[in-house]
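Chemist: Take this sequence and fold it.
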Amino acid sequence: MWQGGSTASVPAADSFDWFADMVSSALMPTAFSTGDATGFYAEGSMLDLETAQVSRFSYSPLRSRRTPALIRRGDPEQYQLGLVTKGSAWLAQHGRESELHVGDIVLWDTSRPSESGSGTDGQNVELFVLQIPKAHMLLPSQQADRLLAQRFPAGTGMGAILTQFLLALADNGPDCRPQDLGGLGNMAVELATSCLTQQLGATREVPAQVRAHALLRHINAFIEHNLADPDLTPQVIADRHHISLRSLYVLFQGQHESVAGSIRRRRLEHCRADLACPDLRQQPIQTIAARWGFTSATAFSRAFRAAYDTTPNDYRADVLRSRISTDHETCGSNRFHRRGDLSVVRA
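Modeler: Predicted coordinates for the structure are as follows:
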C-alpha cells in the first residue's frame, strides 16, 4: 500500500532534484537548498488513508522555504503534523520557531509561509508527516493555529498513542485491505485531534459536538461499508460503536434524517444507480435490490416509489430509453456536421 522510492534509483547528480520534486508533489510546493546536492540521500513513501495521508521521509541535511508565491502556486489546504523519528530539525511559522529532536511532534499550516531545516547535527533526519485536509480537521482553526510551530514531546499521553499508531502504519500498512484505509484515516485524524487538544490543555474547550462529529463520521462510514448486510439495523450500529440505542438516536437528531432513514436512502441511491447502468440492464431488479440489503421485493418497490415517485421497472425503462434517444440524437447531430463540412469543402 505504501508507494514511493529513493535516490538509489536515480543518478547521483539528480538525487536532490528528485527529492525536491517528490516532496513538492506529495506535500506542497516548496523551495529546497542543501550543501551537497550530488551526494544527497533521500527516500520517501506515502500511504493514502482517504481522509488523510501519511508520508515517511528520510533524507540528508537541507533547508526549505514555503513562500507566498509557492503557496499561490499550489496549496493543498492542510494541517500537517510532523513526527521526528531520527535526527533533528527546526521549523519557523506564524512568528514561532522550534527545535525538534527524536520523539518531538510539530504542526504547520500549508496555507502560511514557513521555513525549516534538518540535520542541524549533520546527521540524516527521518520524519513522519500526517496530512489532514482542513475540511477534515476536527479541531477549530482558531485553536489549531495556537499550536503552529510549537514543539511538543510525544513520549506520553495522546502523543505517545499517535506515535505508536504512525509507527504501526509503517510496519503493517502494506497488509491492510483497501477497504480498511478509510477507517484508519478517520482514526488518524481523531488521534491527531486528541493529541493537539491535550497540548492546548483545553479538553473542556473542545465542544462535545467535536467528539460527536467524530463518532458520527465513524458511524456513517460503517453504514456505507455495510449497506449490503440485510441485518444492518440501528441496534447493530449502536452495539458496534459501544453506545446505547438512545444515544445513537440523539446523535442523529441534528441530522436531516434518522439513522434508519440514512440506511434506507443510501441503499436506494445505490439501487437507482445500478438500475440506470446499461451494463447491468440484464440483471433482475430483485438481484440489484438484494445486493444492497433489500430482502423483500415488495418492500423495495414500495420504498423506491415513495422516494422517487416511480417504480423500479419504470425508472430503469425510462433511463435506458432516454440514453438510446440521446445516442441517436448525437449520431444525427454528428452526421449533420459531417455533411456540413463536406458541403463546405465541395463549395
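Chemist: CA atoms for contacts and neighbours, from now on please.
Modeler: Will do.
Chemist: Mind listing what's buried along the lengthiest helix in the chain?
Modeler: Ranked by number of residues, the top helix in the chain under DSSP state H is helix 312-346. Residues of helix 312-346 classed as buried: 312, 315-316, 320 (neighbour count, 16 or more other Cα atoms under 10 Å).
Chemist: ditto for stretch 214-226
Modeler: Residues of stretch 214-226 classed as buried by neighbour count (16+ other Cα under 10 Å): 214-216, 218-219, 222-223, 226.
Chemist: For the comparison step, fold the sequence that follows:
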Amino acid sequence: MIETVIRTADVPAEDRFEYWRDNLRRMHAPMDLVSAHSADFRASQRILRFGPVSVLTAAYQPLVFRRTPKLIRQSDPEMYHLALVTRGRGGATWDDHEAEYRDYDLHCNNSSRPCSVWVDDEQDMIESVGVKVPKVLLPLPRTKADQVVGRLMSGRDGVGALFAGFVTRLAEDASTYQPADGPRLGAVLIDLMSAVFAHILDANDRLSPESHQRVLVMRVRAFIRQHLHDPKLTPAVIAAAHHISTSYLHRLFQLDGVTVMAWIRQQRLEHARRDLRDPALRAVPVNQIAARWGFTHHAAFTRAFRAAFGTYPTADRAEPPPVKDA
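Modeler: Got it, this is the predicted structure:
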C-alpha cells in the first residue's frame, strides 16, 4: 500500500490554490478548477493505493472542477470514480443531465466523459471518501457500466451502505494493514464497486460467482457486527436473513479457516475488551459490558476472555492503555 497526502496548508496562502490544482492534474487527470476562495484555498486529500485501485479521502472549500473534451484528449486514465459525500452538498453536470448530492449520497464519474462537478458555495467545506478503479478491471460491459454515471444511490442502506462502511473503515484503519494485504483489499474494492454498479443497473447476473460470493461474505459480516449485542444471534438466524442455507454459510466461513460462531465470539470479545479499556466506561460493571456484547453468562465470558487474551477481564481493565509513539 502506498500513501500520499496533499495539504494546501503546507504551502504559503497565495500558492495554495495553484498547488492544489497542479497536484490534482498530476495525480488524477487534466482538469480546470475555479474557486471564489483561491486567494487562500483550504483543502486536503489522502490517497491510498492498493495496486491499481485507489481510495481517496478529501476535504476542500467550494469550487468547480471541469473535464472538457480537449482535456480528455490530452490525457484519459480511463477510470471510474465512485465517491461517498460524508459532509456537504454538491452536484455534477453532463451533456444530457445533472445530479445533486448530499450527505451519504453515492455518485459516480467517468474520466472519459466531459463534465462539471461543483460544490455548493453556501457551505464552508465538503468532505468525501471514494474509490477509483480502472475501467478494464470492472467485470461489467463498458456500455452498461457507463450508464451508472449520474445515477443517485444512498450510502445509508443495502449494498450502498456496505460499500460506504467498508471504504470508510479502510480509510480510517489504513495503518493496520500490511503491504501483502494490498492486492486482496484491491480485489475487495473492485467487487464492492461492481456490486454497487450491478445494483444500480439491476445487472447482478453479470457479476462473476466469485464476486457474488465475496460480496455476500461482506454482507454477512456487516450483519453480524450490527447484531453482536443479540445473544440469540446464531448461524440459522444469519443464514435466514441472507436467504442462504446454514450449511452454505458455514462453507463461506470455512474458506477463511474459521467457524461462524468462532468469528462471532472473537468480534464480541474484541468489542468488550475495547469497552473495558475505555476510561469513560470505567464505572460500568464487567458483567454489564459482557451483556452489552451478547454474553449472557459472566463465567463463560471470563473463560472466553482469558482464552483469547491470556488474562482476566478485570486484570485487563486495570492495565494502563498502551502509550503511542510521538
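Chemist: And the buried residues of helix 312-346 of the first structure, which is closest to Pro11 of the first structure?
Modeler: Closest approach to Pro11 of the first structure among the buried residues of helix 312-346 of the first structure (Cα to Cα): Leu320, at 55.2 Å.
Chemist: aligned partner of the closest one in the second structure?
Modeler: Aligning on TM-score structural alignment leaves Leu320 of the first structure without a counterpart in the second structure.
Chemist: What ranges does the first structure have for its strands?
Modeler: 3-6, 31-33, 42-48, 53-59, 62-66, 78-86, 89-93, 96-100, 104-109, 114-118, 125-133, 152-153 (DSSP state E).
Chemist: just the stretch 201-326 of the second structure next, same as before
Modeler: Counting by DSSP state E, counting those that start in this stretch, the stretch 201-326 of the second structure forms no strands at all.
Chemist: thinking again about what came up before, reformat the buried residues of helix 312-346 of the first structure as TSV; add distance to Ile285 of the first structure.
Modeler: Formatted as TSV, the buried residues of helix 312-346 of the first structure follow (distance: Cα to Cα, whole Å):
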residue	distance to Ile285 of the first structure
Pro312	7
Tyr315	11
Arg316	9
Leu320	14
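Chemist: Pick out the most distant pair among these.
Modeler: Pro312 and Leu320 (12.3 Å).
Chemist: And the residue positioned nearest the centre of the first structure, how far from Gly183 of the first structure?
Modeler: The residue lying closest to the centre of the first structure (Cα atoms, centre = their mean) is Thr51, at 2.1 Å. Thr51 of the first structure is 9 Å from Gly183 of the first structure, where distance means Cα to Cα, to the nearest Å.
Chemist: try Val54 of the first structure
Modeler: Taken as Cα to Cα, the span from Val54 of the first structure to Gly183 of the first structure is 14 Å.
Chemist: higher neighbour count, these two?
Modeler: A direct count of neighbours by other Cα atoms under 10 Å for Val54 of the first structure and Gly183 places Val54 higher, at 25 against 16.
Chemist: The more buried one touches Leu127, doesn't it?
Modeler: No. Applying Cα atoms under 8 Å as the test, Val54 of the first structure and Leu127 come out as separate, 10.5 Å apart.
Chemist: Please enumerate the helices of the second structure.
Modeler: Under DSSP H, the second structure gives helices at 16-27, 69-74, 142-145, 158-172, 182-201, 209-226, 235-241, 246-254, 260-276, 286-292, 298-309, 313-318.
Chemist: The fifth one vs the first structure - mean distance after superposition?
Modeler: Read that as helix 182-201 of the second structure. Helix 182-201 of the second structure, aligned to the first structure and superposed, deviates on average by 1.0 Å (mean Cα distance after the TM-score superposition for the first structure).
Chemist: Any chance you could list what contacts that helix?
Modeler: 1, 49-54, 82, 131, 133, 137-140, 144-145, 147-148, 151, 153, 159-160, 162-163, 167, 203-204, 206-207, 211-212, 214-215 (Cα atoms under 8 Å, 6 or more residues apart in numbering).
Chemist: now with 7 Å?
Modeler: For helix 182-201 of the second structure, the surrounding residues in contact (Cα atoms under 7 Å, 6 or more residues apart in numbering) are 1, 50-51, 53, 133, 138-139, 145, 148, 159-160, 163, 204, 211, 215.
Chemist: Farthest pair within those?
Modeler: Greatest spatial distance among those (Cα to Cα): Met1 and Asn204, at 29.8 Å.
Chemist: got any residues that touch both of Val54 and Leu127 of the first structure?
Modeler: Joint contacts of Val54 of the first structure and Leu127 (Cα under 7 Å, 6+ apart) do not exist.
Chemist: could you dump the strands of the first structure to JSON lines with distance to Asp327 of the first structure?
Modeler: Formatted as JSON lines, the strands of the first structure follow (distance: least, Cα to Cα, whole Å):
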{"stretch": "strand 3-6", "distance to Asp327 of the first structure": "41"}
{"stretch": "strand 31-33", "distance to Asp327 of the first structure": "50"}
{"stretch": "strand 42-48", "distance to Asp327 of the first structure": "38"}
{"stretch": "strand 53-59", "distance to Asp327 of the first structure": "41"}
{"stretch": "strand 62-66", "distance to Asp327 of the first structure": "50"}
{"stretch": "strand 78-86", "distance to Asp327 of the first structure": "43"}
{"stretch": "strand 89-93", "distance to Asp327 of the first structure": "56"}
{"stretch": "strand 96-100", "distance to Asp327 of the first structure": "61"}
{"stretch": "strand 104-109", "distance to Asp327 of the first structure": "48"}
{"stretch": "strand 114-118", "distance to Asp327 of the first structure": "53"}
{"stretch": "strand 125-133", "distance to Asp327 of the first structure": "40"}
{"stretch": "strand 152-153", "distance to Asp327 of the first structure": "61"}
